[in-house]
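*Asks:* Provided below for reference: sequence and predicted model.
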Amino acid sequence: MPRSSARQRMPVWAVITVLCLSGTVVSLMQTMVVPLLPDFQRLFGLSAENVSWLVTATLLTSAVATPIVSRLADMFGKRRMMVVCILLMTAGSVVAATGAGFAPLVAGRALQGFSSALIPVGISIMRDELPRDKVNSAVAIMSATLGIGGALGLPLGGWLFEKAGWETIFWLSAVAGLVLLGAVLTVVSESEVKAGGRFDYPGAVLLSVALTALLLAISKGGSWGWGSEPVLLLFVLTAVVLAAWFPYSLKVSQPLVDLRTSGRRPVLLTNIASVMVGFALFANMLLSTQQLQLPAGTGYGFGLSPIAAGVAMIPSGLAMVLFSPVSGALINRFGGKPTLFAGSAVMAAGYVGRVFFTDSLWAVILGATVVSIGSAVAYAAMPNLIMANVPITETASANGLNALLRAIGTSTSSAVVAVVLSSVTVAYGGTQVPALAAFQDVFWNAALASLGSCAVVWFIPRPERVPAEVPGAAQPAVTPAGESAETVVHGCVLTGDEKPIPHAVATVMKTTGEPVDWSRADADGRFSLALPGAGEYLVVASADGWVPRSRVVEFTEADHEERIHLRHRLSLSGWVLRDGESLPGALVALSAGSGEFVASTRTDRSGHYELPLPPPGRYILTAVEAETFHTHSRKVVSGAESAVVNLELVGTALPRG
């Protein structure tokens, strides 16, 4: 396999700039159309509900595309999938700009939704291609570009509409797409970290149906009615499809989303916190612009135009960029967990302040800026936590799932804001406008979501300390900073008779004890590992019910497939005796302490039995003599190691029949 260090490399700053530019383009795509929805309603003669499809179409496409594109990026190349997304995004912009009607406009917006996958894929490229000491700060900057793009998108869209018409917005998007495409092809190298394998088409279809139904119900619940038949049917469809998707993903060889990895405590808790942080982040943007545009006569509004309101939000976007180096420094110094906790806490404090300080324009801008600072810190920490706890060959798909869950949080936030602002109103000028209490209610909800994130993050385990390197110990090949030599090697975990062991775990470490990568084998026992270079590594393989095995392996630069055999099962074994004599043919049955049957066998000619080791817990082990029906039972506690338990039959035989 060719080493990536042999490739022509661009300066680190250039790679960071291009990837961060993609994040800015994504946020611009998502926000520039939002302030123009009332104008599109007038131009096309449509209702507000119909015009909202310009936002809903992008939301649905991004939700479906993000996990699929991210998985394909892990399998076949991250830069390749970035190019595909940029091409689709650019095509969508051209379709929207040239289409003669509302339907092409919606279709173009749907294609623009593919741009959302650029963020998790771009973050994964940063992990693969940048020096280790630059990754955290680069990820922080890319996360911050979401804020600056969102802040600029609101006034920029309104200004372009007023000066040159709505088509200009999409022509600008097309030009930005072409510029970004050229920059990616010129600056970004294709990562050598490719897992390969088979794409999970059934899983992609099931997850796409579930996500479409869920987000459509959330986004349209306010206009269709939360208790309406279509919304309820969509929620039921989501539950039914997910109920089929979960067990399918646990059994399939190479699932679209590895639920076992996603269920690991650090990953699961980070993803739960991401939903809450996404909820709090989006509430800040939605509430601030609406409050700034309310009539000044209400006492809590400021009567700004949509463009002026967008300009007033620029400080909060700039704050995200300015604090991105702080976020990277916090991660480098303290790690992802304390940084995510701190960011969530700052967001909570900002929202509590917004409840009580709403009497001036500067108070609103300052409150929004404080929340944005917390968002910048939190958003920078989440990819760090995800990538630190998933296999290197799954970083894009894991980041894609995290981005998807943040999107679910933002969609839920949008729905909650719409419900509260439309139901808690006051009369002003003959119309109903959102009351101050409505804004305060959402501020409290966002503060609670931020505090909920803090509570979840508290239970994320801290990573173990890495032992210091031993002088003179064998080291893998070292390459200059910024020139990653990562090579993907493949292997399989087998039984002694060459049968695959599904879902076994292979862990690779340097011979000094420093962790390198780990991988969970698919249903065929196959796994992939990303190594920093050729050399000797410690490889440990384990699987439920099997005695683990380890050995030092020398990996070369050429394609390497390592076959690891687990030859011994973990077992519960022993002898069945009567008066010190072994009993061949005796029945041995194992049942759970709660009564459920677990397994049974018969002793061999020497009176020996062996059962697969059950999961940890309390059990009842029973022996029955074949001829006399003498019995004996005893309690046993199963752990993580094989156990030997002998059974001595005593007493009177039970009457037969």
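*Replies:* Received it, and whenever you're ready, just let me know what you need. Numbering: from 1, shown residues only.
*Asks:* all contacts plus neighbour counts: C-alpha atoms, from now on.
*Replies:* OK.
*Asks:* where does residue 634 land in three-state SS?
*Replies:* strand (DSSP: H, G, I helix; E, B strand; the rest coil).
*Asks:* tell me which other helices or strands the helix or strand harbouring residue 162 touches.
*Replies:* Assigned by DSSP states H and E, residue 162 belongs to helix 132-164. On a contact count with 3 or more Cα pairs under 8 Å, 6 or more residues apart in numbering; DSSP states H and E, helix 132-164 meets helix 12-31, helix 118-129, helix 167-187, helix 306-312, helix 314-322, helix 324-334, helix 361-387.
*Asks:* in terms of secondary structure, what does the longest one contact?
*Replies:* What that stands for is helix 361-387. Taking 3+ Cα pairs under 8 Å, 6+ apart as the contact cut, helix 361-387 packs with helix 132-164, helix 265-293, helix 314-322, helix 324-334, helix 336-356, helix 395-423.
*Asks:* included below, for side-by-side comparison, is a second structure:
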Amino acid sequence: MARTARRPAPRNGRRTDYRVTFVVLCAGVSSFSLLQSMVTPVLPTIEAALDTDQATVTWVLTAYLLSASVFTPIIGRVGDKVGKERMLVVALLALAVGSLLAAVAPSVGVLIAARAIQGVGGGVLPLTFGIIRDEFPRDKVAGAVGTSAALLAVGGGFGLVLAGPIVEALSYHWLFWLPMIMTLLAAAAAHLFVPESPERQPGRINVTSALLMSTWLVTLLLAVSQGSSWGWGSPITVGLFVATVVVLPTWVYAEAHSDSPLVDMTMMRIPTVWTVNLVALLFGMGMYSMFAFVPQFLQTPGELTGYGFGASVTQSGLMLLPQTMATFLVGLWSGRLAARFGSKAVLVAGATLTSMGMLGIVLFHDHVWQLVAESTVLGLGFGLAFAALSNLIVDAVPQSQTGVASGMNANIRTVGGALGSAVLASVVTAGARPDGLPVEAGYAHGFSVLVVTSALAALVAVFVPVVRVATRSTADADLDEAVPAADPVPVAAR
């Protein structure tokens, strides 16, 4: 295993207090997570404002999904090699530039390009985990990783809550102006206060591997996200799936035989890593699909369909506010829970609660209070699982690979979300009414699929082996005269 590069000297002879660093990191994660979800509820508004059609406006979401899936692990890996602090600034500036371009976009084409630029900001999450592991005292790492990971789900929930009021009070342009301001402030604070990375992995960036990985991710996610509109049996959809089947194993082979892999296949085969990634895939199917379809269910006019509550975008967001708060509060407590019960137990509990919440929605959805209670249970599950997934990955890999390992885990969760949304869309819309609205049974069947995926996630989580990689905490180290760090050494499983 490669030894880490020489530690750079801290700015001004001293390192920033880790609590200041944590505030800056949370601001960056919050900005990215808000942009993930705020646009979804107002796509019809954007469609009308930019004089486009539904098929085209969906690319506002698809471009962001594709770009984030490609850049999340790449930016994380580059951060492992050249420095996490500088790549964090790059990722935040990309978010800001994309937000500025989106706010002033005169056409849907420009908006789609802006969303693709914003996707570069996906690297914020793995960089955040890497910086926490580098800078925080060992006993603070689990809580900080858990809270920052939960912020991704919290931001997604708040995005649904805030989208309606922002559009009604201002305009949809402010869905981009506000995150741009937040992101610029976070980028400036990151440059000023986040210490330079003390852990580096030497070697070149493998461009061929990056291109191969980008190709299979784009072909897979494009086929999955657009298959329902293009037709699952259409030549372009089938062709994309065939390309994925060809390029994915080619990428794995190239990485396994590279002297400077982008993603170390030996690391990906660590039992803890691949089982946690499988849980992330299954869990992502449920969480991201819930974000998309529960608001849609709440907004369905009950007087026409016999179900739903005819809620506005703002009202449906407020109905889901307890879920967001539950995720946030659990995220704050995740470190203590992991310290007492272990991250594996927390993950099992989170996936189980998610399955229970989904089952509740399938069985009881006739009253608003039922949906609020069930979505709150989901929020608890999301907060627990997000925190545990991230902590298990961070603990299982060498410090020099934290960024790329966390990036791949986040990416696999995103792939799961795309797969889940595609499956749910097909199930929910099967046998739709003449006016295009789904029948109630469509939602029940769709949410039943998510019950199964969440239960499978809980089952796989039971078999996750927990191995912690011992690392030297830079918060306790003398960094004035740095020396190369020794290779991390695995310690016994808990």
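*Replies:* Yep, that arrived. What you are looking at is a predicted structure, and each value in this text was computed from that prediction instead of being measured.
*Asks:* okay if I get the helices and strands packed on helix 361-387 of structure 1 as a markdown table plus mean neighbour count?
*Replies:* Shown next, in a markdown table, are these (neighbours: other Cα atoms under 10 Å):
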| stretch | mean neighbour count |
| --- | --- |
| helix 132-164 | 23 |
| helix 265-293 | 23 |
| helix 314-322 | 22 |
| helix 324-334 | 20 |
| helix 336-356 | 24 |
| helix 395-423 | 23 |
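*Asks:* so which of the ones you listed is nearest residue 208 of structure 1?
*Replies:* Shortest distance between residue 208 of structure 1 and those, using Cα to Cα, is found for helix 395-423: 11.6 Å.
*Asks:* so which bit of structure 2 is the closest one matched to?
*Replies:* Matched against structure 2 by TM-score structural alignment, helix 395-423 of structure 1 falls on residues 402-430.
*Asks:* repeat for stretch 442-461 of structure 1
*Replies:* Using TM-score structural alignment, stretch 442-461 of structure 1 pairs with 446-465 in structure 2.
*Asks:* now do stretch 87-106 of structure 1
*Replies:* Counting by TM-score structural alignment, stretch 87-106 of structure 1 corresponds to residues 93-112.
*Asks:* can you tell me what sits against the matching stretch?
*Replies:* 32, 50, 52, 56-57, 59-60, 63-64, 114-121, 173-177, 179-181, 183-184, 187 (Cα atoms under 8 Å, 6 or more residues apart in numbering).
*Asks:* first to last residue in that stretch, what's the distance?
*Replies:* End-to-end distance for stretch 93-112 of structure 2: 18 Å, by Cα to Cα, to the nearest Å.
*Asks:* related to what we said a few turns ago, the helix holding residue 162 of structure 1 vs structure 2, average distance?
*Replies:* Superposed on structure 2, helix 132-164 of structure 1 shows a mean distance to its aligned partners of 1.8 Å (mean Cα distance after the TM-score superposition for structure 1).
*Asks:* for residue 67 of structure 1, list the residues it contacts.
*Replies:* 117, 256, 257, 397, 400, 401, 404.
*Asks:* can you list which of those residues carry over to structure 2?
*Replies:* For the contacts of residue 67 of structure 1, the contacts that are reproduced in structure 2, applying both residues aligned by TM-score structural alignment, their matches' Cα atoms under 8 Å, are 117, 397, 400, 401, 404.
*Asks:* which among the residues you listed gets closest to residue 564 of structure 1?
*Replies:* So of these, ranked by how close each gets to residue 564 of structure 1 (Cα to Cα), first place is residue 397, at 26.3 Å.
*Asks:* ok, that closest one - contacts?
*Replies:* Per Cα under 8 Å, 6+ apart, neighbours of residue 397 of structure 1: 67, 68, 70, 71, 73, 74, 120, 257.
*Asks:* which of these still touch in structure 2?
*Replies:* Contacts from these that recur in structure 2, judged by both residues aligned by TM-score structural alignment, their matches' Cα under 8 Å, are 67, 68, 70, 71, 74, 120, 257.
*Asks:* what lines up with the fifth one in structure 2?
*Replies:* This means residue 74 of structure 1. Using TM-score structural alignment, residue 74 of structure 1 pairs with residue 80 in structure 2.
*Asks:* and its match, how far from residue 214 of structure 2?
*Replies:* 19 Å.
*Asks:* and those two? which has more neighbours close in?
*Replies:* residue 80 (28 against 20; other Cα atoms under 10 Å).
*Asks:* next SSE after the host helix or strand of the more buried one?
*Replies:* Assigned by DSSP H and E, residue 80 of structure 2 belongs to helix 59-82. Next along the chain after helix 59-82 of structure 2, taking DSSP H and E as the criterion, comes helix 84-103.
*Asks:* could you check the angle that next one makes with helix 59-82?
*Replies:* 160 degrees (axes from the mean of the first three to the mean of the last three Cα atoms, to 10 degrees).
*Asks:* what's the average distance of helix 84-103 of structure 2 to structure 1?
*Replies:* Mean for helix 84-103 of structure 2 is 1.1 Å (mean Cα distance after the TM-score superposition for structure 1).
*Asks:* how about that helix: buried residues?
*Replies:* 84-103 (16 or more other Cα atoms under 10 Å).
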